[in-house]
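Asks: Give me coordinates for this.
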Amino acid sequence: MESKEQWKSELRQWVEGGQLRQATFSQLRSKEGGAPAKTVIRPIELKGALHYQFQYYIDNKVTHENIPQPEAAERIASWLEQHYKQALFKTNDADVQILFSKKGKASVVTKPATAKQDTESLTHNRQKQRVVQEGEAAPFMVELGIMTKDGQVIAKKQDKFRQINRFLEMVTDVLPHLPADRELTIVDFGCGKSYLTFALYHLLAVKQQRRISVVGLDLKADVIAFCSELAHKLGYDNLKFQVGDISQYKDQSSVDMVVTLHACDTATDAALVKAVEWGASVILSVPCCQHELFRQIRNDAMAPLLSHGLLKERFSALATDAIRAQLLEVVGYRTQLLEFIDPEHTPKNMLIRAVRASGGSAETERKWREYLVFRDMLQVTPYLEKALGERLPQG
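Replies: Next up, the predicted model:
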């Protein structure tokens, strides 16, 4: 048993000393008080100052409140006493469980620490400064059902929220490669419901006040109608959507950025060819359903791998994206293959990010020779090589 003053004093020391890593409150004293079923508290850094973030779990929603460090100890103690029977505090030195009796007396059990962290790892666990911050409502996210009107992320949309921010981080990284002295032209091939198209417009046109013109292209007329209506509702005047096929699209003579997300099989290649023809400064592509090479690959030495359909499918997808990245290098791009967070938890989470570069002829020849060795080893004739045609050294 422990007095109220004693555990509160220890709590104050944990908070003021920056030792509290997490607190979890559960088992409501009363279900009629309207308190959340669970509250989780973590340290975060906001604008260079330590705060403690309260995460409130109510039904299927999670809301947040950030409390400055000087006020946190008193708030944590009062919130626990008012609403909960049980708490688990994780500190640098120990895990401390507090159980309250019906009369409000505290019973404390202390165990070895499971959340001991150094200063560096604490910094990594502090709230990430995302492009779109929770608590600041982005109109497009509200309309698409990701956020509430007060800026809280809906629990079931947390994965989509993270995916959008991951995409915007990747866009932010390549902004120095885009022209800064004129209007940017951006095309999104296979835009679908356009979560990321709207996010891109929000970042560049709304937050950064850049002059841009964005076109979203998709084969589904009902999806395009939905996106067009939403763009009009949001006042995104320079964001247009139209029905069309990637390979047949000819409405632009030059484009600065090409985005293609989950365009199926060689539709991704068709988008890459368009980007190269336009001389796009930036290409962002998340390939999907890479079936082309699956039907072509032949190599007796790789029989233990290729004889298993599942392994052959995965290898074919990796080989396809390796070929795409290498051919983009050959025609003058610097490429990276990055992990892209997919909200549906599928393996289709590889993003090819390419920026226009000035490579010398010797470097081009080396990349081309590497490609030929790889291609011939697999005995394949990739669509992308044929479509790039005269832009490749053999052309």
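Asks: Only C-alpha atoms from now on, for both contacts and neighbour counts.
Replies: Will do.
Asks: which strands and helices sit next to the helix or strand harbouring Ile98?
Replies: For Ile98, the enclosing helix or strand under DSSP states H and E is strand 94-100. Taking 3 or more Cα pairs under 8 Å, 6 or more residues apart in numbering; DSSP states H and E as contact, the helices and strands that strand 94-100 lies on are strand 84-91, strand 106-112.
Asks: Quick one: classify Ala354 as helix, strand or coil.
Replies: Remark: Ala354 carries the secondary structure label strand [criterion: DSSP: H, G, I helix; E, B strand; the rest coil].
Asks: can you check Leu122 too?
Replies: The assignment at Leu122 comes out as helix when based on three-state DSSP.
Asks: That one: what's it in contact with?
Replies: With contacts taken as Cα atoms under 8 Å, 6 or more residues apart in numbering, Leu122 has no neighbouring residues.
Asks: mind checking how far it is from Ile44?
Replies: 9 Å (Cα to Cα, to the nearest Å).
Asks: And for Gly395?
Replies: For Gly395, the distance to Ile44 under the criterion Cα to Cα works out to 56 Å.
Asks: Mind checking which of the two has more residues around it?
Replies: Just comparing Gly395 and Ile44: by other Cα atoms under 10 Å the higher neighbour count belongs to Ile44, 23 against 8.
Asks: neighbours of Trp368, just the number please.
Replies: The burial count for Trp368: 20, using other Cα under 10 Å.
Asks: just Glu16 next, same as before
Replies: Other residues within reach of Glu16 by the criterion other Cα under 10 Å amount to 15.
Asks: Test my guess that it contacts Pro70.
Replies: Yes. The pair formed by Glu16 and Pro70 meets the contact definition of Cα atoms under 8 Å, at 7.3 Å.
Asks: run this one through as well so I can compare:
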Amino acid sequence: MEFNEMKDSVLKQILSKQLIQATISQPRAKSNEIKRIKLKPIEIKNMYHIQLEYQYERILKHENIRIEEFSSAWEKLLDDFRQIHVDFIEEKIQIQLSKKNKVMYKTEKNTSLKQVDLSHNRKKNYLLDEHTPYPFLIRLGVQTSEGKVKKQKYDKFKQINRFIEFIDDTLAYLPKDKTVRILDFGSGKSYLTFALYHYLKIEKGLDIRVTGLDLKKEVIEECSQIAKDLDYDDLEFLVGDINDYNDETAVDMVVTLHACDVATDMALARAVKWNASVILSVPCCQHELNRQLDAPGLNIMLKHGLIKERFSALATDSIRAEILNLVGYEAQLVEFIDIENTPKNILIRAYKTGGKPTHEQIEGYEQFKEMLNAQPFLENELKEYLNID
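Replies: This next block holds a predicted model:
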């Protein structure tokens, strides 16, 4: 299919009010601060609009465009981005554009029978409905046996749903022709591990096999029993840590939540070496850079212990994301949960693209590292993948 034919065909369905949702991603320009745009139809004052949700590194912005005025916006979107996933009422479309607008176009019948939801001013629409009983949430004590979210667990329920939103965003990057292999390092009480399994296996019907790994034997035993009680046959929990686990040669998704200090880097390095398509990591207790920092130009900040600690954490995660960008991933730092609930609220989200870094990217990374006197553990772990002198 030619570019103009594709452009007109998709636009025609949108203008015919067939759109359920769409995601536009892969900015053509590295300087584009917008990383992803989500589209959905809404009704405002009895008038049909297309809502554009612009996803930046740390914030979301919204724009509502009347359908009669959408054509020009559609042209601009195709000029700035290269990947499009669209759900229409009767079909799903995946489009990949080359630099010269050569079109890779896939379509399949939409069997989910979704209806267009035009509601706008409504309560938060969670992927897990707060009025529906879920066996794993009941078993974990988040819901009552009747399916009502317990008041003291509502923040946990929101966290679980926020995590599932990230999982939902990964679907386009996971393999479709084999069992999807997922590892969760430091799974702990495993609220999110169970949520991931439920959403991908039960809600989405994917062929997956999930392993949760943690050092606490009693926690692993409890989680294993819960998985057995729920008949989660493709979910297992093992005692061990990142350094001990050598049972895999390839993994599709690696999740690591609150792995302390360089344990996060170990998990990220393992994910890269396994050629993982998706990495989701919430770091914790970043001490490495705090010990190394030697930046006289920042002394006004760094003489304050609290500020130095927070700066070190932010700089560490920025370095981690940039290293992932340099070894062929599209990495972003996004807010995982409201900061009033936990200060450990940054999630590193990375998708395997196979892209090669530019000279400017490598130079920028080196300058930042030199400014801080940083010697990143993750860089050393991935030195064979980095073309850095």
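Asks: Can you calculate the TM-score here?
Replies: The TM-score (TM-score structural alignment, normalised by the length of the second structure) is 0.68; 274 aligned residues with a Cα RMSD of 1.8 Å.
Asks: just to revisit the earlier point, so which bit of the second structure is the strand holding Ile98 of the first structure matched to?
Replies: Following TM-score structural alignment, strand 94-100 of the first structure has no partner segment in the second structure.
Asks: quick one: contacts of that strand?
Replies: With contacts defined as Cα under 8 Å, 6+ apart, strand 94-100 of the first structure is touched by 85-90, 106-115.
Asks: can you tell me which residues contact the alignment partner in the first structure of Gln159 of the second structure?
Replies: Under the alignment by TM-score structural alignment, Gln159 of the second structure pairs with Gln163 in the first structure. Listed by Cα under 8 Å, 6+ apart, the contact set of Gln163 of the first structure reads 340-343.
Asks: What of Thr260 of the first structure?
Replies: Taking Cα under 8 Å, 6+ apart as the criterion, Thr260 of the first structure is in contact with 188-191, 268, 271, 284-287.
Asks: any idea where the helices of the second structure begin and end?
Replies: Assigned by DSSP state H, the second structure shows helices spanning 3-15, 70-80, 135-139, 154-169, 191-197, 217-229, 262-273, 288-292, 299-302, 305-326, 359-372, 377-381.
Asks: Tabulate those (CSV), appending distance to Asp87 of the second structure.
Replies: As requested, those are exported to CSV (distance: least, Cα to Cα, whole Å):
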stretch, distance to Asp87 of the second structure
helix 3-15, 10
helix 70-80, 16
helix 135-139, 29
helix 154-169, 14
helix 191-197, 22
helix 217-229, 33
helix 262-273, 30
helix 288-292, 44
helix 299-302, 48
helix 305-326, 29
helix 359-372, 35
helix 377-381, 38
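Asks: which SS class is the nearest residue to His64 of the first structure once chain neighbours are set aside?
Replies: Counting by Cα to Cα, 6 or more residues apart in numbering, His64 of the first structure lies nearest to Gln55, which is 4.7 Å off, once chain neighbours are set aside. The three-state label for Gln55 of the first structure, taken from three-state DSSP, comes out as strand.
Asks: so what corresponds to Gln55 of the first structure in the second structure?
Replies: Structural alignment leaves Gln55 of the first structure without a partner in the second structure (criterion: TM-score structural alignment).
Asks: what sits in contact with each of Leu122 and Ile44 of the first structure?
Replies: Shared between the contact lists of Leu122 of the first structure and Ile44 (criterion: Cα under 8 Å, 6+ apart) there are no residues.
Asks: Report the separation between Glu335 of the second structure and Leu52 of the second structure.
Replies: The spacing between Glu335 of the second structure and Leu52 of the second structure, counted by Cα to Cα, is 20 Å.
Asks: ditto for Lys12 of the second structure
Replies: The separation that Lys12 of the second structure has from Leu52 of the second structure, given Cα to Cα, amounts to 18 Å.
Asks: who's more crowded, the two?
Replies: Taking other Cα under 10 Å, Lys12 of the second structure and Leu52 do not tie; Leu52 has more neighbours (19 against 13).
Asks: Touching, that one and Arg36? I think so.
Replies: No. Leu52 of the second structure sits out of contact with Arg36 when judged by Cα under 8 Å, with a separation of 10.1 Å.
Asks: what sits against the counterpart of Glu370 of the second structure in the first structure?
Replies: With TM-score structural alignment as the criterion, Glu370 of the second structure lines up with Asp376 in the first structure. Counting by Cα under 8 Å, 6+ apart, Asp376 of the first structure makes contact with nothing.
Asks: quick check: angle from the strand or helix carrying Ile67 of the first structure to helix 158-174?
Replies: With elements taken from DSSP H and E, the one containing Ile67 of the first structure is strand 61-68. Between the axes of strand 61-68 of the first structure and helix 158-174, defined by axes from the mean of the first three to the mean of the last three Cα atoms, to 10 degrees, the angle is 60 degrees.
Asks: Could you check how far strand 61-68 of the first structure is from the centre of its chain?
Replies: Here the centre of mass of C-alpha atoms in strand 61-68 of the first structure, compared against the chain's by Cα atoms, centre = their mean, to the nearest Å, lies 21 Å away.
Asks: One more: stretch 135-149 of the first structure?
Replies: With Cα atoms, centre = their mean as the basis, stretch 135-149 of the first structure stands 16 Å off its chain's centre.
Asks: Buried residues, it. List them.
Replies: Judged by neighbour count (16 or more other Cα atoms under 10 Å), stretch 135-149 of the first structure contains these buried residues: 135, 137-142, 146-149.
Asks: Same check on stretch 11-27 of the first structure?
Replies: Residues of stretch 11-27 of the first structure classed as buried under the neighbour-count rule (16+ other Cα under 10 Å) are 11-12, 14-15, 18-26.
Asks: Identify the farthest-apart pair in those.
Replies: Longest distance between any two of these is 22.9 Å, between Gly18 and Ser26; criterion Cα to Cα.
Asks: what's the matching residue for Lys92 of the second structure over in the first structure?
Replies: For Lys92 of the second structure, there is no aligned residue in the first structure (criterion: TM-score structural alignment).
Asks: if I pick Lys92 of the second structure, what's in contact with it?
Replies: Contact analysis of Lys92 of the second structure by Cα under 8 Å, 6+ apart lists 85-86, 107-110.
Asks: Okay, and which of those map to strands?
Replies: The strands in this structure, assigned by DSSP state E, contain 85-86, 107-109 from these.
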